[in-house]
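Enquirer: Below is the structure, and that's it, no one-letter string:
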């Protein structure tokens, strides 16, 4: 085994160990931190060779050729100021890593749908492109906004750091903006919004809108998850969810169960209007999000609001869709979903 192969194996082991250490600390942006460290290491070697070693080698080759009066062969040149294979390999990675880091940190980041909380809009096995620049250019580690480019709008599907688990990415649809008053009727599962004024809760001359809903129809493509087995695999019932169109600030499809469950007792930060209607007022700088699979989504109803700083970007396109179920291996490719825009 060559020295380069041994070095490459050691590098992978060290990188994996650092990755697991960062995961153990539950830090957000673990992969980004690791990518930055590796890019910095390769960049330092690239600069050292390009601006120190290579010019020195070039001068020595020119000096030897002038003394000997002949042109040195490639083998003879290679013996002058020789570079280790491992160092040359790492320095050659720098342009590629720098491109990936810039692309992933500021332009697009890939994201995979891990669960059915956004069905039927997004399915398990969908691979997405997330626009990192949609809501501002942010530093890749601490997520502080450097350049403002826009704000999330009602109906946008966003990827964000889970408020209770900042090392985990969630994906949901924006329902309420700062200052909005969201009412959710547990009996008929309808949403009503009283729109904010200048980012604050409206108290007079308010605009209130109740979303419109189409006729629910059984969606035979899906089965309702009723629990997990001993191995953590989802258990499906023979029942199918109902699919219907929700018309609010945007028009899109949603799922809900045939029978409305009463989950009010698990809600967070809400006001109880009556036995069925719960209400939230979105704080300044935060957002209220929900999954399109209304009865199978852990969202703002349960754990609260999403701070603007936690937002990673806007989900824009499906670039690959594997035909699979949650925690199972794929059985094919859904070609009809590939390269489609997310609504």
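Expert: Perfect, thanks for sending it. These figures come from a predicted structure and were not determined experimentally.

Enquirer: Only C-alpha atoms from now on, for both contacts and neighbour counts.
Expert: Noted.

Enquirer: Can you mark which positions in stretch 173-191 are buried?
Expert: Taking 16 or more other CA atoms under 10 Å as the neighbour-count basis, stretch 173-191 is seen to contain the buried residues 173-186, 189, 191.

Enquirer: how far does that stretch sit from the chain's center?
Expert: Centroid separation between stretch 173-191 and its chain, computed with CA atoms, centre = their mean, to the nearest Å, is 24 Å.

Enquirer: what's the span of it, first residue to last?
Expert: The stretch stretch 173-191 measures 13 Å between its terminal residues, going by CA to CA, to the nearest Å.

Enquirer: The lengthiest helix in the chain: how far from the chain's middle?
Expert: Under DSSP state H, the helix in the chain containing the largest number of residues is helix 3-24. For helix 3-24, the distance between its averaged C-alpha position and the chain's averaged C-alpha position is 24 Å (CA atoms, centre = their mean).

Enquirer: Show me what it is packed up against.
Expert: For helix 3-24, the elements it packs on are helix 30-48, helix 85-102, judged by 3 or more CA pairs under 8 Å, 6 or more residues apart in numbering; DSSP states H and E.

Enquirer: Rebuild those helices as a markdown table, extending it with mean neighbour count.
Expert: Converted to a markdown table, the helices and strands packed on helix 3-24 look like this (neighbours: other CA atoms under 10 Å):
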| stretch | mean neighbour count |
| --- | --- |
| helix 30-48 | 17 |
| helix 85-102 | 16 |
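
Enquirer: Reformat these as TSV; add distance to residue 125.
Expert: What follows is the helices and strands packed on helix 3-24, written out as TSV (distance: least, CA to CA, whole Å):
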stretch	distance to residue 125
helix 30-48	21
helix 85-102	23
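
Enquirer: put this beside the first:
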């Protein structure tokens, strides 16, 4: 089951605020007068006391997560080698504007994503029948029930194409507005073969490259022996990026379900810009805490 933590925080804030507020408006004075008359020391009922104590705490957490920074954990290897499975990152929530919690409607416009930004967004795809009766996420709008509500899930990718850009992808070759994106090979990928994500990349002969995406220089991984992604343009992604949309791709170019599969990422789905790794946990017996990654600025 997937939980929208922002929605939970919003619900708790409203609940605690209503309980505390209604008590103060309609019950507090009578209760206090009754206890004073009886010579009893005043105390709030337990539910009211909890609401009064927790309301400001939950409200502050909600405001910080909604408008300042929100923590996320990287669950997959689609952004390797930039972001590893088990990295805990912070996301700037005001980089692209202020949005209402849970509803994600933008209320203050503060900017737009730039080429090379690593962005967190709500997955914009659909729920589809995989042929066995199981509902799976898909980028295919022609699936059995393209209007089924998709539970909120945050994804992370790198912005490659901006609205109005002409994008072409053919295997490892990326062209933006007719110009090839330059990349130099650094060498073979190295990792811990005890970890499933590393073992896959080692078995598939992954190589690491430095890509120059506009003003951003960052690392990507290539392993064509594993998978050849869809080219762009295709049925879901036109050669020219539509207004209000962005083409996003994972840095693990041959192992990332991204715009090449499900289309452009709508601006309305943006959650924020990833900027810092504050913790990295490789797992028991496979590295533990990776102190070398803590404090890494995300480029």
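Expert: Good, I have the coordinates. Small disclaimer: the values here were computed from a predicted structure and weren't measured.

Enquirer: quick one on the thing from earlier: nearest to residue 258 of structure 1 among the helices and strands packed on helix 3-24 of structure 1 would be which one?
Expert: Among the helices and strands packed on helix 3-24 of structure 1, the nearest to residue 258 of structure 1 by CA to CA is helix 30-48 (40.0 Å).

Enquirer: what range in structure 1 does stretch 70-81 of structure 2 sit on?
Expert: Taken onto structure 1 by TM-score structural alignment, stretch 70-81 of structure 2 occupies residues 109-120 there.

Enquirer: what's the span of the matching stretch, first residue to last?
Expert: Start to finish, the residues bounding stretch 109-120 of structure 1 are 22 Å apart (CA to CA).

Enquirer: buried residues in that stretch?
Expert: 109, 111-120.

Enquirer: what's the angle between the longest helix of structure 1 and helix 30-48?
Expert: On the basis of axes from the mean of the first three to the mean of the last three CA atoms, to 10 degrees, helix 3-24 of structure 1 is oriented at 140 degrees to helix 30-48.

Enquirer: Contacts for helix 3-24 of structure 1 next, please.
Expert: Outside of helix 3-24 of structure 1, the residues that reach it under the criterion CA atoms under 8 Å, 6 or more residues apart in numbering are 30-31, 34, 85-86, 89, 167.

Enquirer: The same query, at a cut-off of 7 Å, please.
Expert: The contact list for helix 3-24 of structure 1, computed with CA atoms under 7 Å, 6 or more residues apart in numbering, reads 30, 34, 85-86.

Enquirer: List just the nearest of those residues to residue 247 of structure 1.
Expert: Lowest distance from residue 247 of structure 1 to the contacts of helix 3-24 of structure 1 (CA to CA) belongs to residue 30, with 37.7 Å.

Enquirer: State the number of residues packed around residue 223 of structure 2.
Expert: 22 (other CA atoms under 10 Å).

Enquirer: looking at the helices and strands packed on helix 3-24 of structure 1, which is closest to residue 243 of structure 1?
Expert: When the helices and strands packed on helix 3-24 of structure 1 are compared (using CA to CA), the closest one is helix 30-48, at 36.5 Å.

Enquirer: How far off centre is the closest one?
Expert: The gap between where helix 30-48 of structure 1 is centred and where its chain is centred comes out at 22 Å by CA atoms, centre = their mean.

Enquirer: Between helix 30-48 and whichever helix or strand comes after that helix, find me the angle.
Expert: For helix 30-48 of structure 1, the following helix or strand on the C-terminal side (DSSP states H and E) is helix 54-68. Here helix 54-68 of structure 1 points in a direction 20 degrees away from that of helix 30-48 (the same axes, to 10 degrees).

Enquirer: Okay, buried residues for helix 54-68 of structure 1 please.
Expert: Within helix 54-68 of structure 1, the residues that count as buried by 16+ other CA under 10 Å are 57, 61.

Enquirer: what does stretch 215-228 of structure 1 give?
Expert: Along stretch 215-228 of structure 1, these residues count as buried under the neighbour rule (16+ other CA under 10 Å): 216, 218, 222-225.

Enquirer: And the residues you listed, which is closest to residue 40 of structure 1?
Expert: Ranking the buried residues of stretch 215-228 of structure 1 by separation from residue 40 of structure 1, with CA to CA as the measure, puts residue 225 on top at 45.1 Å.

Enquirer: For residue 236 of structure 1, see how far away that closest one is.
Expert: If you measure residue 225 of structure 1 against residue 236 of structure 1 using CA to CA, the figure is 4 Å.
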